[in-house]
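Chemist: below is the sequence, then the predicted model.
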Amino acid sequence: MLERIHLEIIYAIEQCGSLTAAAEKLCLTQSALSHTIKKLEQLTGTIIWTREGRSLRLTQTGLYLRDLAKRIVPQMELAEEQMQQYAQGKRGILRIGVECHPCYQWLQKVVNPYLKSWSDVDIDIKQKFNFGGIGALLNYEIDLLVTPDPLWKSRLSFLPVFDYEQVLVVGSSHPLASFNTVSPKQLSQETLITYPVEKERLDIFSLFLTPAGIIPKEHKTLETTEIIFQMVENQRGISAMPLWLVQEYSYKYAVTPVRLGKNGIFKSIYLGTRKDDLTIPYLNAFIEIAKTTNTDSLFPKRSR
């Protein structure tokens, strides 16, 4: 009764946002798509969606099928993809999710030696800054997650690959550039520039400002690292970045790192994967290269 095409239709609508776009993705006419779902409704005696103008609203049954489709369709697509790769003599595609902006800067330095060592493996990098990385791992949408914020689940494994310090970055002529450390209160009259991520996931807020009950005078968001550094250099605001990234860009822009609080904010970048996949050779190889890549000059070790 319930067939794969039904789940694919609901999944496509969820991914594409409209009936028309879903029909195009599935190479169906809109009427054929609607007819397929209508037939399922008739067979099951329940309604899957209702129309509200041009929009579709999923019923309780539709919501259940949507959640089911989000779990099953990616796994079926992955299974078919891997079968095709084996049939073509390929090892596979390593799908990597990147859950933070600076992580992408580091990832580029690991990918090149990996591709040279594993010529039969391709890499697909999914860079989503509001990325639900844990869900993507659990739902088989990615194979590896690069994140500074692991969420410990029984099915997942997270391995720290390097430590870093999160620092305040200011223009070299900014008054705060003369300080070795800053307190949250000193940022209350500043314009803070961050990546477009929820405040709860920004260390500058969750680990520094919010516990002290401080909010900056203004909070702006930008997606591009280069633009953020340009804004900071030209006294348009301040930001918070990993120390290694500030040091890398300080040769190009007149910026200065300042420690956040007396003790600083120290974190680690993790590689997360499903425990069941730890036996996959090409995935393990990426983890090993990430661990052994010479990053000392890029990622200074914290003092003990």
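Modeler: Looks like it arrived, so ask away.
Chemist: all contacts plus neighbour counts: C-alpha atoms, from now on.
Modeler: Fine.
Chemist: can you give me the strands for this structure?
Modeler: 49-52, 55-58, 92-98, 121-127, 144-147, 156-171, 181-182, 191-194, 218-221, 238-242, 255-260, 265-274 (DSSP state E).
Chemist: A further structure is provided below for comparison with the first:
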Amino acid sequence: MLERMHLTIVREVDRQGSLTAAAGVLCLTQSALSHTMKKLEQQLGTDIWLREGRRLRLTQAGEYLLAVANRVLPQLDLAEARIRQYALGERGTLRIGMECHPCYQWLLKVVSPYLARWPDVDVDVKQKFQFGGIGALFGYEIDLLVTPDPLYKPGLSFEPVFDYEQVLVVGRRHPLATAAYVEPAQLAPEVLITYPVEIERLDIYQQFLVPAGIAPRRHKIIETTDIMLQMVASGRGVAALPRWLVEEYAQRMEIVPLRLGREGIAKQIFLGARESDTGIDYLAAFIELARQPKSREHRFI
């Protein structure tokens, strides 16, 4: 009979790299762990691991069990946590994954009033899911995903909560600083600074440069917004960011937002959740709060 402990052992051995290390983490003796898995192999009629010298290699059956463990164990952990919360009359923690670097500043505007209205709910923001949050939703590692580019999948629901304009950011002494808008060809001689994101997911490329057959002179990657905009202000490159974010930084930095093309590029921030969770009161309340006018005060016009 396949039990939770078997899945836990398979996952921990994969994480730790050996039976000995996994046994230590699980507070078991190596012999007890080995006996448990040997008994399971006998019941299933197939090996879970094959020994290659001092290393263990998962068999095809073992790989399948590992995939099941990675999918099922987080759900069981969440179920137990939720049941404990119900037993204690609590609501627990709303886990939010970020798939958008500049969205963090927007999120702060929603989290503050949310915490005031829901004192029995904690909020945990997990930025390690930047640009890979769909798997985290399906794996029950997060409850909400903040993204400007929803990937619609069966079982997931995405709600648009915030409209904004994607703009080019230049220093105030840049030759383009006084332009009403910029055309793709004007970026050919520029150093374009972006977050560490695949080009296929960068709007400045996919919605502006690529359709025009234009590439910047150089593409430079910077992880933090503050450093990125300091580079732009010092004339060392240009960047593409939400207008509302640029206008906030422009109050203390020498930068200017410019429209990308005559019509501009309109974007939205979406909140994604599992369809089965959309009826949870504190999760639905967060989405509703994010839709309210105060959180949308920088809308695209």
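Modeler: Now that the structure is in, tell me what you want to look at. Note that the structure is predicted; figures quoted are calculated from it, not measured.
Chemist: TM-score of the superposition?
Modeler: The TM-score (TM-score structural alignment, normalised by the length of the second structure) is 0.89; 300 aligned residues with a C-alpha RMSD of 2.4 Å.
Chemist: just to revisit the earlier point, reformat the strands of the first structure as a markdown table; add distance to A21 of the first structure.
Modeler: Shown next, in a markdown table, are the strands of the first structure (distance: least, C-alpha to C-alpha, whole Å):
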| stretch | distance to A21 of the first structure |
| --- | --- |
| strand 49-52 | 16 |
| strand 55-58 | 13 |
| strand 92-98 | 25 |
| strand 121-127 | 21 |
| strand 144-147 | 29 |
| strand 156-171 | 34 |
| strand 181-182 | 50 |
| strand 191-194 | 33 |
| strand 218-221 | 30 |
| strand 238-242 | 38 |
| strand 255-260 | 45 |
| strand 265-274 | 32 |
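Chemist: distance from stretch 66-73 of the second structure to the middle of the chain?
Modeler: 20 Å (C-alpha atoms, centre = their mean, to the nearest Å).
Chemist: tell me, how many residues neighbour Y140 of the first structure?
Modeler: When neighbours are defined as other C-alpha atoms under 10 Å, Y140 of the first structure has 22 of them.
Chemist: go ahead and confirm it touches E77.
Modeler: No: Y140 of the first structure is beyond contact range of E77, at 9.5 Å (criterion: C-alpha atoms under 8 Å).
Chemist: what about the residue located most distally from the centre of the second structure, distance to R51 of the second structure?
Modeler: Distance from the C-alpha centroid of the second structure, by C-alpha atoms, centre = their mean, peaks at Q42 (41.0 Å). Distance, Q42 of the second structure to R51 of the second structure, by C-alpha to C-alpha, to the nearest Å: 17 Å.
Chemist: before we move on, what about G213 of the second structure?
Modeler: G213 of the second structure sits 53 Å away from R51 of the second structure, taking C-alpha to C-alpha as the criterion.
Chemist: just the helices in the first structure please.
Modeler: In the first structure, the helices defined using DSSP state H lie at 4-16, 19-25, 30-44, 60-87, 101-117, 133-138, 203, 225-233, 243-249, 281-292.
Chemist: out of these, which gets nearest to P160 of the first structure?
Modeler: helix 281-292 (8.6 Å; C-alpha to C-alpha).
Chemist: without its sequence neighbours, what residue ends up closest to L222 of the first structure?
Modeler: Spatial nearest neighbour of L222 of the first structure, excluding adjacent residues (C-alpha to C-alpha, 6 or more residues apart in numbering): Y195 at 5.2 Å.
Chemist: tally of neighbours for that neighbour?
Modeler: 22.
Chemist: next one: I134 of the second structure
Modeler: Neighbours of I134 of the second structure using other C-alpha under 10 Å come to 23.
Chemist: over to K38 of the first structure?
Modeler: 16.
Chemist: contacting residues for it?
Modeler: For K38 of the first structure, no contacting residues are found, by C-alpha atoms under 8 Å, 6 or more residues apart in numbering.
Chemist: kindly report the same for I301 of the second structure.
Modeler: Here I301 of the second structure is in contact with E165 (criterion: C-alpha under 8 Å, 6+ apart).
Chemist: one more time with 6 Å
Modeler: Under the criterion of C-alpha atoms under 6 Å, 6 or more residues apart in numbering, I301 of the second structure has no neighbours.
Chemist: from E223 of the second structure, how far off is it?
Modeler: 28 Å.
Chemist: likewise for A240 of the second structure?
Modeler: 13 Å.
Chemist: which one of these two has more residues nearby?
Modeler: Set A240 of the second structure next to E223 and count neighbours by other C-alpha under 10 Å: A240 wins out with 23 against 13.
Chemist: nearest residue to the more buried one other than its sequence neighbours?
Modeler: In space, A240 of the second structure is closest to L168, 4.4 Å off (C-alpha to C-alpha, 6+ apart).
Chemist: and if you look at F286 of the second structure?
Modeler: F286 of the second structure's closest residue in space is Y114 (C-alpha to C-alpha, 6+ apart), at 6.7 Å.
Chemist: try L151 of the first structure
Modeler: I134 (7.1 Å).
Chemist: aligned to that neighbour, what sits in the second structure?
Modeler: Under the alignment (TM-score structural alignment), I134 of the first structure pairs with I134 of the second structure.
Chemist: the residue nearest to L222 of the first structure contacts K220, correct?
Modeler: No: when contacts are counted by C-alpha atoms under 6 Å, Y195 of the first structure is not listed as touching K220 (8.4 Å).
Chemist: separation between the residue in the first structure that the residue nearest to A240 of the second structure lines up against and D149 of the first structure?
Modeler: Under the alignment (TM-score structural alignment), L168 of the second structure pairs with L168 of the first structure. Using C-alpha to C-alpha, L168 of the first structure is found at 19 Å from D149 of the first structure.
Chemist: between these two, which one's more packed in?
Modeler: Higher neighbour count among L168 of the first structure and D149: L168, with 26 against 16, using other C-alpha under 10 Å.
Chemist: ok, now which ones touch P184 of the first structure?
Modeler: Counted by C-alpha under 6 Å, 6+ apart, P184 of the first structure has contacts L209.
Chemist: that one matches what in the second structure?
Modeler: P184 of the first structure maps onto P184 in the second structure, by TM-score structural alignment.
Chemist: now that match: how far from L289 of the second structure?
Modeler: 37 Å.
Chemist: what do you get for F300 of the second structure?
Modeler: F300 of the second structure is 19 Å from L289 of the second structure, by C-alpha to C-alpha.
Chemist: let me see the contact set for V169 of the first structure.
Modeler: 238-240, 256-257 are the contacts of V169 of the first structure under C-alpha under 6 Å, 6+ apart.
Chemist: lovely, talk soon.
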